[in-house]
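J.: Got a predicted model here, sequence first, then my questions.
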Amino acid sequence: MNLTSHAEIPVITEDMLRRLDVPGPRYTSYPTADRFVEAFAVEQYCQALAARATGAGTVGGAQPLSIYVHIPFCESVCYYCACNKVITRHHERATEYLDALEQEIALHVERLGRGQSVSQLHFGGGTPTFLSDAELARLMGALRAAFQIGAGAEVSIEVDPRTVTAERLKHLAELGFNRLSFGVQDIDPDVQQAVHRVQSLQSVKDLMAAARELGFQSTNVDLIYGLPRQTPESLANTVREIAALRPDRIALYAYAHLPQRFKPQRRIDEQTLPKAEAKLSMLSQAIAGFISHGYNYIGMDHFALPEDSLAAAKRQGRLHRNFQGYSTQPDCDLIGLGVSAIGRVGPTYSQNAKTLPEYYDALRHGQLPVVRGLALTRDDLLRRAVIMALMCQGRVEFESIELAHLVDMRRYFASEFEQLGPLQQLGLIEIEPGAIQVTPLGWYFVRAVAMVFDRHLQADRARERFSRII
């Protein structure tokens, strides 16, 4: 299912919104990161790396790696931010961090061997462009010395438009980055003031033009709806202006206001946050707006131009979802480098220490800084396959799941099929003899459909740790 025209955008009633706009995971993984346990630590992670190195459980050799590098530093705080970050204007702090990253890379080389093939490399944060040109060159040099980054690899970096110039973009291109993700969030001055992130639209336009001239394969713009002082009208203007810039991809995230978990959000006046009905209007208008400008709605929070590889992957059933969101990359092992970084190796997830002192201390003792994680059970793997099929393709084919996991779908998920009944009555899904199909209406609430198959969530109902679906 693929929304491609304004006429296909469904109408959502207030009653439906009240029933379905509940907290729930974004399912960049299953089980979700809140299920990680400290019983899974560095020893278990090293065992997973050893299994990959020896080829245990693989057929025809290991798939290329994906690598995520977390750069936590930011010069100033954005009030909406829920990322793991360190606010500082002391750029000299990057030196110690790069020393630690190089040691973490070396520890992985010890266990995996030098020259592991890499098909995807992503720098996130924080603000990766907090690093100077020389520091970025140093880090890329360390990664290239340790891994074999393929000629066709996707090499991307998150960019704060306030921290780069056209000259810096040129340097990024020279280092091998071929994809840029610009954090814009909103172009309205009042909203920018409310979230402490002021930047001009002209600066974004200039950087987008420079990126095209430099030959970057893809540009992405990140936006957020549901921010303080934001209205359907102001967001509609942001949608028009950004769509006119023709970025290859657009990510439109729902703001999750969780001040009890994220301290910077306490600086936001809750009275200025839009209500659920306004947020729904923003989402539906944004989807309509981007579609009218020629974008394909990929799902949940992503849009892409029809010729972009993400749109092609959606059409061809090759879409995947990982800790960075929707991706064209096949299901592959992910090495997470840096403070708080999450990785996935074989049937395991792992996460590094969340604070710099703890991260540094582990590496000083010659240990990988993994402090928690999870070894997936057979049930976890089965449910992950179902949830990712829903989130990526909007369709679960029973036969493919049954052959891969040796189960009878209707028997194994008997209670889940009962819970799907009301969602079918609401028009979110269609249950066919051999498949579950998400409808155009269901794409708005695809997380609610996936939640039915989340055994952990169904068991404890402790959902307030998650953002709301709309």
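T.: Received it, and whenever you're ready, just let me know what you need.

J.: CA only for contacts and neighbour counts going forward, please
T.: Will do.

J.: For burial, what's the neighbour tally of Q193?
T.: Residues near Q193, counting by other C-alpha atoms under 10 Å, number 15.

J.: which stretches of the stretch 351-470 of the chain form strands?
T.: Remark: strands assigned in the stretch 351-470 of the chain by DSSP state E, counting those that start in this stretch are 370-375, 395-397, 429-432, 435-438.

J.: Let me know which of those strands is tucked in deepest.
T.: Mean neighbour count (mean count of other C-alpha atoms under 10 Å) peaks for strand 370-375 among these, with a mean of 24.

J.: Check it against this one:
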Amino acid sequence: MNTQLIRKYNVPGPRYTSYPTVPYWDETGLDPGDWESTLIKAFAESYDDGISLYIHLPFCESLCTFCGCHKKITKRHSVEDPYIKTVLKEWKLYTELLPITPIIKEIHLGGGTPTFFSPDNLKRLIYGILDEAETAEQVEFSFEGHPNNTTKEHLQALYDLGFRRVSYGVQDYDPHVQFAINRIQPFDTVKRVHEWSKEIGYTSVNHDLVFGLPHQIKESIRDTIEKTNELRPDRIAFYSYAHVPWIKGNGQRGFNDEDLPKDDEKRGLYELGKHMFYENEYVEIGMDHFALRSDGLYEAMQYGNLHRNFMGYTAGATKVMIGLGMSAISDSWYSFAQNEKNIKDYEQRVERGEIPIFRGHILNETDLMIRRQILNVMCRFETEFDGSEHQFRQIKTRLSELEEDELIRISGRTIRVTETGIPFVRNVCMAFDLKLHKNKPKEKLFSQTV
């Protein structure tokens, strides 16, 4: 890895799970009627394709100090029942709004810690969702499991409901690193739940690993990936740690800044990991993801069906994604809408019979065009620019340095990311981001790109 390139391009930048990115959503807010009309429009246009559901289950029993998610720390499991009732009421508001019964293609349970909830309560939640909908012939139901509290009963209950994909948050196996991030989980614990998953019949098991954590060094990354390769998960997400304490407050102050690997040292951890994945027959998929050739994510990339949204990379695109639960984000392609981030506010809005959104963004034609470009770059590492000549000249000028550094190639209106440029894909996307360049942030908003 070229350390000069790392130092040059390691700047704050978005992860582009959406365009426009959340800080650039319309400051005047989102009128609920506008959100509902764009949702109904997209639903009608893509009815046969089905919809995706993201259900946010925010509770955790302890705080992981590297985490940037919206969560609620509690050991009181009495919170499960009222929260599920509220989520199902919110879902009922949507099914009453939609003109015909929705077809569900995807469900993803995220958090927080979905396996904080008991197997019986998770079954009640999913039965309640499916009672108000039909399911597509080919569905992808997935959930995030915490290795420390995912039981065989959890896995069997969700498998019986149609779940075939599970993602385990591993992060790192080094005890020193685990202590710093308050995430103590021995390898044997992960091995147990991984093997249970395969024994029950899950066809895609993902492990989340993170590089750039406090006290991480090459030896700890090497040991973590050797252990991961021993279990041979179908997918691996190898994320860059996003150090954003100015956004997440004390939750990311469980260690000192000097404990974090910096710049080329941090990227060296990624390059080591990537090399080890390649040696074990994993293929790089999009940004920071790897999969075996037998996994659906690899197939989606081969056939050009790979998609990226607030749930991350998925094997198929739906035009409509409805987010249920506190802080969940919905996407109608033409607009984004985020739910109230405070549980009490969320529950009160739903009890009043309101879809509980508090902010969002309606995309104009330029937004939609740029969104397509960024999705292409993120999912296929290339795009054919279909905007105006003036816009293309602007973007081409911003891409000139990346082209000189051989991170991209431009031929006509086609922009391709080179193999050298893949680690800098966020920087490439930033060149397309008209809103970012029109209104550069005066304060810290994003994590470092490399």
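T.: That came through, no problem. If you're wondering where the values come from, they're calculated on a predicted model, not measured in any experiment.

J.: The strands of the stretch 351-470 of the first structure: which one's closest to L457 of the first structure?
T.: Closest approach to L457 of the first structure among the strands of the stretch 351-470 of the first structure (C-alpha to C-alpha): strand 370-375, 15.9 Å.

J.: contacting residues for whatever residue of the first structure lines up with S327 of the second structure?
T.: Here S327 of the second structure is matched to S340 in the first structure, going by TM-score structural alignment. Shown in contact with S340 of the first structure (C-alpha atoms under 8 Å, 6 or more residues apart in numbering): 70, 84, 351-355.

J.: hmm, try it at 10 Å
T.: S340 of the first structure is in contact with 69-72, 83-85, 350-356, 359, 369-371, counting by C-alpha atoms under 10 Å, 6 or more residues apart in numbering.

J.: residue range for stretch 267-283 of the second structure in the first structure?
T.: Per the alignment by TM-score structural alignment, stretch 267-283 of the second structure matches residues 280-296 in the first structure.

J.: Which residue numbers in the second structure does stretch 134-143 of the first structure align to?
T.: Aligning stretch 134-143 of the first structure against the second structure (TM-score structural alignment) gives residues 120-129.

J.: how big is the offset of that stretch relative to the first structure?
T.: The superposed stretch 120-129 of the second structure is, by mean C-alpha distance after the TM-score superposition for the first structure, a mean 0.7 Å from where its aligned residues fall in the first structure.

J.: quick one on the thing from earlier: relative to D99 of the first structure, which of the strands of the stretch 351-470 of the first structure is closest?
T.: Taking the strands of the stretch 351-470 of the first structure one by one with C-alpha to C-alpha, strand 370-375 is closest: 17.3 Å.

J.: distance between the match of stretch 134-143 of the first structure and the chain's centre?
T.: Centroid separation between stretch 120-129 of the second structure and its chain, computed with C-alpha atoms, centre = their mean, to the nearest Å, is 23 Å.

J.: can you list contacts of that stretch?
T.: Residues outside stretch 120-129 of the second structure that contact it (C-alpha under 10 Å, 6+ apart) are 53, 55, 80-81, 83-85, 87-89, 91-92, 95, 104, 107, 109, 114-119, 153-154, 157-158, 160-162.

J.: Leaving out chain neighbours, which residue sits closest to the residue positioned nearest the centre of the second structure?
T.: By C-alpha atoms, centre = their mean, the second structure has its centre lying nearest to G312, at 3.1 Å. In this structure, G312 of the second structure finds its nearest non-sequential neighbour in T17, 6.8 Å apart by C-alpha to C-alpha, 6 or more residues apart in numbering.

J.: swap in N280 of the second structure?
T.: N280 of the second structure's closest residue in space is N229 (C-alpha to C-alpha, 6+ apart), at 7.1 Å.

J.: Go ahead and list the helix or strand containing L280 of the first structure.
T.: Assigned by DSSP states H and E, L280 of the first structure falls within helix 276-292.

J.: Give the buried residues for that helix.
T.: 276, 278-291 (16 or more other C-alpha atoms under 10 Å).

J.: cool, stretch 397-404 of the first structure as well?
T.: For stretch 397-404 of the first structure, the neighbour count (16+ other C-alpha under 10 Å) marks 397-398, 401 as buried.

J.: can you check stretch 291-301 of the second structure too?
T.: 291-292, 295-301.

J.: So what touches it?
T.: With contact meaning C-alpha under 10 Å, 6+ apart, stretch 291-301 of the second structure is reached by 203-206, 232-237, 277-278, 280-286, 289-290, 302, 304-307, 313-316, 379-380.

J.: which ones among those are found in helices?
T.: 277-278, 302, 379-380 (DSSP state H).

J.: Nearest to K438 of the second structure among those?
T.: Nearest to K438 of the second structure out of these is C379 (C-alpha to C-alpha; 25.1 Å).
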